[in-house]
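Undergrad: Dropping a prediction and its sequence here:
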Amino acid sequence: MPISRIVIGSPAEVGQVDALKAGLAEFISMLIFVFAGEGSGMAFNKLTDDGSTTPAGLVAASLAHAFALFVAVSVGANISGGHVNPAVTFGAFVGGHITLSRSVLYWVAQLLGSVVACLLLKFSTGGMETSAFSLSSDVSVWNALVFEIVMTFGLVYTVYATAVDPKKGNIGIVAPIAIGFIVGANILAGGAFDGASMNPAVSFGPAVVSWSWDSHWVYWLGPFVGAGIAAVVYDTFFINQSTHEQLPSADF
């Protein structure tokens, strides 16, 4: 089982130069992703009077997030692995591909990147609200939880198949595109129901800046559960390594 290969690491690992560079890369990649993704929704609201909740707004959000994530993963891939998502980092940790110490560093960097991106958006738009993720009026927290679990499962399964699997071969070249596409597709599927986060950091930044925490736990529990299931399933059935081996950042 992949979970048997979990490695805690040491606090000293966080202070190593390569780890700090990786953390900085995650911060910058998350800032790029959230600024473009959240900013697209704010721009659509400005141009169409709260039109981000319309079908056209949903398509615009899907495209913006897909394009931005493709870039954010690509620019961070050779330094940190381009996780750009605490749930992806958790999935890599469950599979034994990153230590807990480095995971915590990534989580802090990712959350800070999201918050800074939202603060920059609020400042540069003259105080426009960075809308926090929320549930549709006819969707319960349990409905939303299932949405987040399933969507994040698809995302992390894609990450494993295209970026983590040692057998990936040349398909690793298209990993950022595949990851961006699955996020864009999931936004089209779940955006009208719960906003389709799949990423606790993406939910955290707007929640902090707007100080709106309604049902916020859904956007943490769902992605982490989905990521953990995807990691266990893919690693158990398709990788099935018998020993722990930390993957180099060039591979993930």
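TA: All right, it came through fine.
Undergrad: When you work out contacts or count neighbours from here on, use the C-alpha atoms and nothing else.
TA: Fine.
Undergrad: what about Gly127, how many neighbours?
TA: Residues near Gly127, counting by other C-alpha atoms under 10 Å, number 11.
Undergrad: Check the gap between it and Leu120 for me.
TA: 10 Å (C-alpha to C-alpha, to the nearest Å).
Undergrad: cool, and Ala144?
TA: 29 Å.
Undergrad: what's the answer for Phe93, then?
TA: Where Leu120 is concerned, Phe93 sits at a distance of 31 Å (C-alpha to C-alpha).
Undergrad: Tell me which helix or strand Trp213 sits in.
TA: In the assignment (DSSP states H and E), Trp213 maps to no helix and no strand.
Undergrad: measure it to Val139 for me?
TA: Distance from Trp213 to Val139, by C-alpha to C-alpha: 17 Å.
Undergrad: same thing with Glu245?
TA: For Glu245 relative to Val139 (C-alpha to C-alpha), the value is 42 Å.
Undergrad: ok, and here's another one to check against it:
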Amino acid sequence: MGKSNIQDVKQGSFWRACIGELLGTLFLVLVGCGSCLDANSSTVQKALGFGLSVATMAWILSNVSGCHINPAITLPMVVTRKVTIVRGLFYIIAQIAGGVIGAAILKGLIPSQYHGALGATGLSPKVTVAQGFGIEFMITFVLVFTVFASCDGKRNDFNGSTPLSIGLSITMCHVFAVPFTGASMNPARSFGPAAVMKSFPNHWVYWVGPLLGGLVAGLLYDFIFAANASVEKLKACFTERDYDNDKFPKDGVTALNGSPSELKKIETE
């Protein structure tokens, strides 16, 4: 991670990143939920509304904050020590605030006859709470697994667009899950409209399901499927004070010993 929690907060880039997370989540909720307000909106229209919104925000904000705009992405990033605890906490606060502000702006911009539930997520009448939890867990798993795989800097098999791959994963999961849970995958996205409309039926599903699904996906990718996954990396993440993911080279070869030139030779052999 490099910087400590205290050093993190002292950086001007830290506060710029927090503002980026707020704005990114704001526009995700504004445009994504806005695509749901027309009674004739199709599942594909909603899926594209959210998928393209995330892809666009990722294109704009990746170099500013990493463009998490989702607590279910930030949590596994903290646990795998890609961001500090303090940064993760401030990101989540900014995301929640952005979701509420985005929903409030949406409510003010759209005529009242279109408001409905303001794009709030909810379980279909025939979907049980357990099923809803399971759906949100699985689709968030797909999203976060895609995020971690797309941001794996030690991969050299694909050189495509990271924002596009993430946006497509969201679109894919929406096509499946919109009829059943509304396809949240994002607690801040669900909380914004729920708070503005003061309606929270089964709301815990949209926190616990995505957060657990994202956490499992992040841990599974980073320590088993990442290009530099290894037992040494796993141990270091949870035991070393100054853990650094970059010191573990591709294919699980430990970088704890040896000069940079020697490590480069090992990686290419």
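TA: That came through fine. Bear in mind the structure is a predicted one, so any value in this text is a computation, not a measurement.
Undergrad: Ala144 and Leu120 of structure 1: who's more crowded?
TA: Using other C-alpha under 10 Å as the criterion, Ala144 of structure 1 and Leu120 rank with Ala144 on top: 23 against 15.
Undergrad: The more buried one maps to what in structure 2?
TA: Per TM-score structural alignment, the equivalent position to Ala144 of structure 1 in structure 2 is Gly132.
Undergrad: Please apply the same query to Ala109 of structure 1.
TA: So, by TM-score structural alignment, Ala109 of structure 1 is matched to Ala94.
Undergrad: count of neighbours near that match?
TA: The burial count for Ala94 of structure 2: 26, using other C-alpha under 10 Å.
Undergrad: Going by residue numbers, what spans are helices in structure 1?
TA: Using DSSP state H, the helices of structure 1 run over 11-14, 17-48, 55-76, 86-94, 100-124, 141-159, 175-194, 200-210, 218-234.
Undergrad: so who does the residue opposite Gly184 of structure 1 in structure 2 once aligned touch?
TA: Superposed on structure 2 with TM-score structural alignment, Gly184 of structure 1 falls opposite Thr171. Going by C-alpha atoms under 8 Å, 6 or more residues apart in numbering, Thr171 of structure 2 touches Ala47, Leu48, Phe50, Gly51, Leu52.
Undergrad: how far away is the last one from Asn156 of structure 2?
TA: As judged by C-alpha to C-alpha, Leu52 of structure 2 and Asn156 of structure 2 stand 26 Å apart.
Undergrad: Point to the residue nearest the middle of structure 1.
TA: Of all residues in structure 1, the one closest to the mean position by C-alpha atoms, centre = their mean is Asn85, 2.7 Å from it.
Undergrad: Could you double-check that that one lies in contact with Gln110?
TA: Yes. Using C-alpha atoms under 8 Å, Asn85 of structure 1 is in contact with Gln110, at 6.8 Å.
Undergrad: any shared contact partners between these two?
TA: Common neighbours of Asn85 of structure 1 and Gln110 (C-alpha under 8 Å, 6+ apart) are Met30, Ala201.
Undergrad: what does stretch 18-37 of structure 1 correspond to over in structure 2?
TA: By TM-score structural alignment, stretch 18-37 of structure 1 lines up with residues 13-32 in structure 2.
Undergrad: Please apply the same query to stretch 215-235 of structure 1.
TA: Under TM-score structural alignment, the counterpart of stretch 215-235 of structure 1 in structure 2 spans residues 202-222.
Undergrad: Tell me which residues are up against the matching stretch.
TA: Under C-alpha under 8 Å, 6+ apart, the answer for stretch 202-222 of structure 2 is 71-73, 75-77, 79-80, 122-123, 129, 132-145, 148-149, 184-187, 190, 229.
Undergrad: ok, back up a step: could you find the counterpart of the residue nearest to the centre of structure 1 in structure 2?
TA: Looks like Asn85 of structure 1 aligns to Asn70 there (TM-score structural alignment).
Undergrad: what residues are up against Ala22 of structure 1?
TA: Ile79, Ser80, Tyr106 are the contacts of Ala22 of structure 1 under C-alpha under 8 Å, 6+ apart.
Undergrad: mind redoing it with 10 Å?
TA: 14, 16, 28, 76-82, 102, 105-106, 109, 249 (C-alpha atoms under 10 Å, 6 or more residues apart in numbering).
Undergrad: Okay, it and Arg102 of structure 1: tell me how far apart.
TA: 9 Å.
Undergrad: Between the two, which contacts overlap?
TA: Val14, Ser80.
Undergrad: Isn't the match of Ala109 of structure 1 up against Leu23?
TA: Yes. In this structure, Ala94 of structure 2 is within contact of Leu23 by C-alpha atoms under 10 Å, at 8.5 Å.
Undergrad: what do those two both touch?
TA: Ala17, Ile69.
Undergrad: circling back to that earlier point, among the contacts of stretch 202-222 of structure 2, which ones are buried?
TA: 71-73, 75-77, 79-80, 122-123, 132-145, 148-149, 184-187, 190, 229 (16 or more other C-alpha atoms under 10 Å).
Undergrad: which residues touch Ala117 of structure 1?
TA: 27-28, 30-36, 38-39, 111, 123, 130, 202, 205-206, 209.
Undergrad: Looking at Leu52 and Asn156 of structure 2, which is more packed in?
TA: Leu52 (22 against 8).
Undergrad: mind checking what the more buried one lines up with in structure 1?
TA: Match for Leu52 of structure 2 (TM-score structural alignment): Phe67.
Undergrad: Same check on Ser150 of structure 2?
TA: Using TM-score structural alignment, Ser150 of structure 2 pairs with Thr162 in structure 1.
Undergrad: May I ask you to confirm that that match is in contact with Pro176?
TA: Yes. At 8.6 Å, Thr162 of structure 1 counts as touching Pro176 under the criterion of C-alpha under 10 Å.
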